[in-house]
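Trainee: Okay, sequence plus prediction incoming.
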Amino acid sequence: MRQVILDTETTGLNPKKGDRIVEIGCLEMIDRRLTGRQLHYYLNPERDIPGEVVAIHGITNEQVKDAPIFAQIADELWQWLAGAELVIHNAAFDMGFLNAEYQLLAKQQGKAVNELESVCEVLDTLKLAREKHPGSRVSLDALCKRYGIDNAHRTLHGAILDSEILSDVYLMLTGGQTDLLLDDADPASVEADSLDLSALATAQGALVKVVPTLEELTAHQDMLKLVGKKSGTEIDWPKS
């Protein structure tokens, strides 16, 4: 399954009042693993970026004055997102802005309006978090705190940085540590193996003590190190 973790930064809160996108960040994830492929744009919004908004994401008018406008990247972005499931925190906000940009472009070109939802699925992690943690704060920062995800480097909002953080939050929301696999693990082989519990008992039904091999113990320690790295917590697992 191909997913795209997506975030945008804008000039304000309402595209219907003329606010535009100034940054788009997309990370590709396949089978719950980031592939390293990404799409990232800074955009000239063709309008002023208010000072109070610059204080949030740090993107100034000067920084994006020579950046491409949305019309110049629209086709590439559409093709990159087509067929994927978009994973977005507060999807109504980002999708509202993206569709508004495509609607404006279609109007300028005299073409029929198409919405992104016509070519991709959308998963809203904000909605998912509210369902999983009712009554709790479910901002990206709050979820990072809940799941032990390090976001200390997030002093300003940024589309790529927020997408990277969201990818960790999404994995924890939808399965957590059970979905963390070693880099050299083959998911297909893991799924293909079925558990044979017959070795746990003798013919008389008495339980048999199964001693892990050195290879299994090493793999276990590697997994603990990976989980510790992801959670930011040192795991001291009893060895006996």
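Mentor: On my side now, so go ahead. Numbers count the residues shown, from 1 in each chain.
Trainee: CA atoms for contacts and neighbours, from now on please.
Mentor: Fine.
Trainee: which residues does the residue lying closest to E121 once chain neighbours are set aside contact?
Mentor: Residue nearest to E121 in three dimensions, not counting chain neighbours: E85, with 4.5 Å by Cα to Cα, 6 or more residues apart in numbering. Shown in contact with E85 (Cα atoms under 8 Å, 6 or more residues apart in numbering): 2-4, 120-123.
Trainee: Just among the residues you listed, which is most surrounded?
Mentor: Highest neighbour count within those: V4, with 28 neighbours (other Cα atoms under 10 Å).
Trainee: and the gap between that one and L128?
Mentor: 16 Å (Cα to Cα, to the nearest Å).
Trainee: picking up where we left off before, so which of the contacts of E85 belong to strands?
Mentor: The members of these that map onto strands under DSSP state E are 2-4, 121-123.
Trainee: Structure two is appended below for comparative analysis:
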Amino acid sequence: MREIVFDTETTGFDPKGGHRLVEIGCIEMIHRVPTGQVFHAYFDPERDMPAEAEAVHGLSIAFLTGKPKFVEHAADLITFLGDAPLVAHNAAFDFGFLNAELAACGMQAVSLDRMVDTIAIARRKHPGAKLSLDALCSRYGIDRSHRTRHGALLDAELLAQLYVELMGGRQIGLELAADAPAVGATAGDAPALGQGTPSATRPFRPARPHRPSDAELARHGEFMAGFADPLWTRG
């Protein structure tokens, strides 16, 4: 299963108030394993950058001026996203900005049916707990020591690790049988539940005796006799 984990940075909180998307970072995952394929871009917002927003992500207008406009990368972004589910932290925020930018380009919005919100998943798993990306990374032992400021690609990388943990951890896909069917094998190729690997492929191992021998019992008796006034003999 292909999924895209993504994050955005913006000039503010609400695209309806004229705020714009200035960075997007996307991580491709197949069966919840990062493939190494990413999409990352900065955008010139064609407006000012409020000081409070710059304090969060560190992206100044001086840095963003001259970067491509969103419309210049929109087609490539949509191609990268494909029809995969889109995973984000507080996903409604990121979807809101992404769809506002697509609408400004005259392009079709990304369906909210594709939204996977890790905050909603975390809230179900940890009711009452802190749900920020930092807090959840700390809970799951995900190293974020290199994160001094928000950044779309860095946050997407952290979120990809967190998403795996929220969905069951690194044991996803773990094969307990050494001869488990290879990826791509059909259900008919695998042994039936409870059968395991066919016995013809396994060496026969006779049952091991577990009853101690007379010699072992004698040695044990000598050993126990060496205890002076043991607790287990007291009435």
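Mentor: Perfect, I can see it now. Remember, predicted model here, so these are calculated numbers, not experimental data.
Trainee: follow-up on the earlier one: just give me the closest of the contacts of E85 of structure 1 to E23 of structure 1.
Mentor: Closest approach between these and E23 of structure 1, by Cα to Cα: V4, at 15.6 Å.
Trainee: Pick the one among the ones in strands among the contacts of E85 of structure 1 closest to V64 of structure 1.
Mentor: The closest of the ones in strands among the contacts of E85 of structure 1, once distances to V64 of structure 1 are taken by Cα to Cα, is V4, at 24.4 Å.
Trainee: Verify the contact between that closest one and E28 for me.
Mentor: Yes - counting by Cα atoms under 8 Å, V4 of structure 1 touches E28, with 4.7 Å between them.
Trainee: just the strands in structure 1 please.
Mentor: All strands of structure 1, identified by DSSP E, fall at 2-10, 21-30, 33-42, 85-88, 121-124.
Trainee: quick one, which of those strands is nearest to G228 of structure 1?
Mentor: Closest to G228 of structure 1 of the strands of structure 1 is strand 33-42 (Cα to Cα; 17.8 Å).
Trainee: which residues in structure 2 form helices?
Mentor: 51-57, 61-64, 70-81, 91-104, 118-125, 133-139, 152-166, 214-225 (DSSP state H).
Trainee: quick one: A82 of structure 1 and E117 touch, right?
Mentor: No - with contact defined as Cα under 8 Å, A82 of structure 1 does not reach E117; the gap is 9.1 Å.
Trainee: Show me which residues of stretch 148-156 of structure 1 are buried.
Mentor: 148-150 (16 or more other Cα atoms under 10 Å).
Trainee: Between those, which sits nearest A55 of structure 1?
Mentor: Closest to A55 of structure 1, out of all of the buried residues of stretch 148-156 of structure 1 and judged by Cα to Cα, is D150, at 22.2 Å.
Trainee: Alignment lookup: the closest one to structure 2.
Mentor: Aligned by TM-score structural alignment, D150 of structure 1 pairs with D143 of structure 2.
Trainee: For the residue nearest the centre of structure 1, give its distance to G12 of structure 1.
Mentor: Nearest to the mean C-alpha position of structure 1, by Cα atoms, centre = their mean, lies S167 at 2.8 Å. According to Cα to Cα, S167 of structure 1 and G12 of structure 1 sit 24 Å apart.
Trainee: still on that earlier bit, highest average neighbour count across the helices of structure 2?
Mentor: Comparing the helices of structure 2 by mean neighbour count (mean count of other Cα atoms under 10 Å), helix 152-166 comes out on top with a mean of 22.
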